[in-house]
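Engineer: Need a 3D model of the following:
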Amino acid sequence: MNIESTSLIFFSPTNTTRKIVEGIAQGLQPTSKQYFDLTPPGATGQMRQEFNQDVAIIGAPVYAGRLPSVMLSRFKQIKGNGKPAVLIVVYGNRAYEDALIELRNVAIEAGFKPIAAGAFVGEHSYSTSNKPIAIDQPDTEDMVKAHAFGQAILKKIQTASNIPNEPLYVPGNFPYKEVQMRASIAPSVNEALCSRCGECALVCPTGAIDRENPVSTSKELCIRCCACVKTCPNGAKAFGSRE
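Structural biologist: Just a heads-up that it's a prediction; the model follows:
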């Protein structure tokens, strides 16, 4: 079968995961694409809908070897209706550990049928010019691989007579490894550099930054995604601890 429509479902505070998902979508060559961005705080109410596209590409970043809990709560609003899904995790350091098997399991719970999965390297959220970690990835070579991966999946779909019923095998542990709780922190702000433009508040996926006073960030809501740090035009925000 040919793919008429593809759904791009992702959580991507720094747009790294989104780039990989879009690269794979190009390889699938769909007639149309529909975006389901799980990143903004308002995404929760927008995601309560049935999924009707031919295939979904579901992407998430890896946080401490697992999926972001905020992403999971928003993803569960979508109903897969038995449609095939491509699963993608993006990690910037160490390994993806149990994130991919967790994504497979939650996709199945949501009603999708995973047919392919992959782990890609992307720039780590804490990466800086002084401490580069997978700096500037995905780069051109990464995007070529993402496109080729999409093409391989398209060929698989076109030649397969049906979708296998058995769960797609992916590496990982189940039960998952326990996530170690980390102390609540928020990025520090150099108030001399901060222009109060509010760009950081606009990109924060949990609404942790006060829009009226962007110098203030809730430690309880902050998930250390570094979207605010990457977005700040003046370099006013930083995490003191680079874990």
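
Engineer: CA atoms for contacts and neighbours, from now on please.
Structural biologist: OK.

Engineer: I'd like to know how far Ala85 sits from Ala183.
Structural biologist: Plainly put, Ala85 is 35 Å away from Ala183 if you go by CA to CA, to the nearest Å.

Engineer: Ala236 too?
Structural biologist: The gap separating Ala236 from Ala183 is 22 Å, by CA to CA.

Engineer: and what of Ala208?
Structural biologist: Ala208 is 16 Å from Ala183, by CA to CA.

Engineer: one more to line up against the first:
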Amino acid sequence: MKISVVHTIFFSPTHTSLRIADAIAEGMGTCEHKELDITYEKPVKNILIEEGVAVISVPVYGGRVAETAVERLRSIRGNNIPAVVAVVYGNRDYEDALIELRDIAKEQGFIPVSGGAFIGEHSYSRPDRPVAEGRPDKADIDTAFAFGSKTAAFLNDWSGEFIDLQVKGNFPYKVKGNKTPQTPVTISELCTQCGYCIEICPTQSIELQDGIVSDPESCIKCCACVKECPNQARVFETPFTDYLFKNFSSRRDPELFFSYRKI
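Structural biologist: Below is the predicted model:
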């Protein structure tokens, strides 16, 4: 098939999944690129993608696809078109996230033909306790670009049928842990109430009351507000940061998978 258009579909509060999606799409060549950002809201109506190739990129939360991303992906369908599925995790483990994303893509009418697990800076990473700080870095982006190029070559010279993409992971998927009510908090002395954190929160869980506060029921702990506050007025402290820093600071590299062609 000749690739006419690449659709990047991403949920990316801290922009790591977006960077991977863009690199994969760029690797696919000079065809038309269309972007579908589901980070900040669910599509207002169901979307059908009828041509080209989709690149679906999402973060891993606790070894599974982020629940908000799953909910929003359910509004997007493919008309039996190939898809690249990519998950981005914070250097610990992606566990069942990639196989879950592959299955979601299939359920939504896409044909997963390649998949990758990439590394992004962990949401809980802090300057004094870095976990995959600065990733995806140049090596990651180069790998994602080459992954896109290989997938494009794989598709451009093929007009047959694909069998199921095999990736790492288990089914039934890992059981998710109980949600904890902790959220980022605001250092009032540093906060100027500019409202930027309200704008970038993917679940609209932040609001201005007497100060900037988060709703623990809707906060997904993506820490976009912590990482992007221009005044460093948002903080999130959890013992899990110490655990990650101690046990998962060694570099991990992307893992890539391709489907076999059915002759």
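
Engineer: coming back round to it: for Ala85 and Ala183 of the first structure, indicate the residue with more neighbours.
Structural biologist: Neighbours per residue (other CA atoms under 10 Å) separate Ala85 of the first structure from Ala183, with Ala85 holding more: 26 against 8.

Engineer: Doesn't the more buried one belong to a strand?
Structural biologist: Yes - counting by DSSP: H, G, I helix; E, B strand; the rest coil, Ala85 of the first structure is part of a strand.

Engineer: residue in the second structure matching it?
Structural biologist: Under the alignment by TM-score structural alignment, Ala85 of the first structure pairs with Ala83 in the second structure.

Engineer: show me what contacts its match?
Structural biologist: With contact taken as CA atoms under 8 Å, 6 or more residues apart in numbering, Ala83 of the second structure is in contact with 53-56, 105, 110-114.

Engineer: from those, which ones fall inside strands?
Structural biologist: 53-56, 110-114 (DSSP state E).

Engineer: ranges for the helices of the stretch 51-200 of the second structure?
Structural biologist: 67-73, 97-107, 138-156, 196-200 (DSSP state H, counting those that start in this stretch).

Engineer: Could you say which of those is packed most deeply?
Structural biologist: helix 97-107 (a mean of 22; mean count of other CA atoms under 10 Å).

Engineer: average distance between it and the first structure?
Structural biologist: Taken over the aligned residues, the distance from helix 97-107 of the second structure to the first structure averages 0.4 Å (mean CA distance after the TM-score superposition for the first structure).

Engineer: Packing partners of that helix?
Structural biologist: Packed against helix 97-107 of the second structure, as judged by 3 or more CA pairs under 8 Å, 6 or more residues apart in numbering; DSSP states H and E, are the following elements: strand 64-65, strand 81-89, strand 110-119.

Engineer: Against Gly111 of the first structure, how distant is the spatially most central residue of the first structure?
Structural biologist: Nearest to the geometric centre of the first structure sits Ala60, at 2.5 Å (CA atoms, centre = their mean). Distance, Ala60 of the first structure to Gly111 of the first structure, by CA to CA: 18 Å.
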